[in-house]
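K.L.:
Predicted model and sequence follow; I will ask about them next.
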Amino acid sequence: MLIYKIFRAPEWATLQSDGETAGAPIDVTDGFVHFSTAAQTAETLEKHFAGEDGLILLAVETDDLGDALEWEESRGGQLFPHLYRKLRMSDVAWHTPIALEGGKHILPGDMK
């Protein structure tokens, strides 16, 4: 199953240059890398990234994360995937810019 991470351009650049990252500032503060499922990603964008341009969507295969991935209750009682180790560039299955049109983010249509 694919899960998704949203990065701002500097966060994405750090992952690319360093090969791994502890994540965005909120991830570092919380002690894990926050992810969303396909069904949760639009709400995550709206809640935490409203109107921001220059965002990158990363897809990561859960099977590749092993025991470092935990599903924990969060927003509205939903289970969210949390990674308890650094995210590695080798974990990224694919990535794409998130379009912003008329103040709304447009996610890829093939998210599963």
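P.N.:
Yes, it's here.
K.L.:
When you work out contacts or count neighbours from here on, use the C-alpha atoms and nothing else.
P.N.:
OK.
K.L.:
Doesn't residue 63 belong to a strand?
P.N.:
No - counting by DSSP: H, G, I helix; E, B strand; the rest coil, residue 63 is not found in a strand; it is helix.
K.L.:
Residue 44 versus that one, what's the distance?
P.N.:
According to C-alpha to C-alpha, to the nearest Å, residue 63 and residue 44 sit 22 Å apart.
K.L.:
Check residue 112 too.
P.N.:
Residue 112 sits 16 Å away from residue 44, taking C-alpha to C-alpha as the criterion.
K.L.:
ok, second structure coming up, stack it against the first:
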Amino acid sequence: MLIYKILRAPEWADLQAQGETAGAPIDVADGFVHFSTAAQARETAAKHFAGIDGLLLAALDADALGEALKWEVSRGGDKFPHLYAPLRLADILWTRDLPLGPDGHQFPEEMV
């Protein structure tokens, strides 16, 4: 199963330069890297990234992250994937631009 991380441009640049990251400031504060499933990603973008352009969507294989990935209850009682380890560039399967359109962020076709 694929899970997704929405990254701001500076976060993506840091990840590319360092090879791994503890995540965005909210990830560091919470002690884990926040991810979303395909079904959760749009609401995550609307809630936490509204009006922000220049975002990147990264896809990772949940199973490949092993025991460091925990599924925990969060928004609306849904279980969200949380990574209790650094996010490594090597674990990212693909990235796509996440442009801001008139009705919010435009997600790639493979997530529809």
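P.N.:
Sure, I can see it. Every value quoted in this text rests on a predicted model; they were computed, and no experiment measured them.
K.L.:
Tell me how the two chains score on TM-score.
P.N.:
The TM-score (TM-score structural alignment, normalised by the length of structure 1) is 0.97; 112 aligned residues with a C-alpha RMSD of 1.0 Å.
K.L.:
and residue 112 and residue 44 of structure 1? which has more neighbours close in?
P.N.:
Neighbour tally, residue 112 of structure 1 and residue 44, criterion other C-alpha atoms under 10 Å: the higher count belongs to residue 44, 17 against 11.
K.L.:
SS state for that one?
P.N.:
Following three-state DSSP, the label given to residue 44 of structure 1 is helix.
K.L.:
Contacts only, for the residue nearest to it when sequence neighbours are not counted.
P.N.:
Once flanking residues are discounted, residue 44 of structure 1 sits nearest to residue 36: 7.4 Å by C-alpha to C-alpha, 6 or more residues apart in numbering. Residues counted as contacts of residue 36 of structure 1 (C-alpha atoms under 8 Å, 6 or more residues apart in numbering) are 3-5, 44, 80-81.
K.L.:
ok, now with 10 Å
P.N.:
The contact partners of residue 36 of structure 1, taken as C-alpha atoms under 10 Å, 6 or more residues apart in numbering, are 2-6, 42-45, 59, 79-82.
K.L.:
what sits against residue 28 of structure 1?
P.N.:
Contacts of residue 28 of structure 1 by C-alpha under 10 Å, 6+ apart are 21-22, 34, 86.
K.L.:
export those residues to JSON lines and tack on distance to residue 106 of structure 1 and neighbour count?
P.N.:
Listed next are those as JSON lines, based on distance: C-alpha to C-alpha, whole Å; neighbours: other C-alpha atoms under 10 Å:
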{"residue": "21", "distance to residue 106 of structure 1": "25", "neighbour count": "20"}
{"residue": "22", "distance to residue 106 of structure 1": "26", "neighbour count": "21"}
{"residue": "34", "distance to residue 106 of structure 1": "20", "neighbour count": "20"}
{"residue": "86", "distance to residue 106 of structure 1": "27", "neighbour count": "19"}
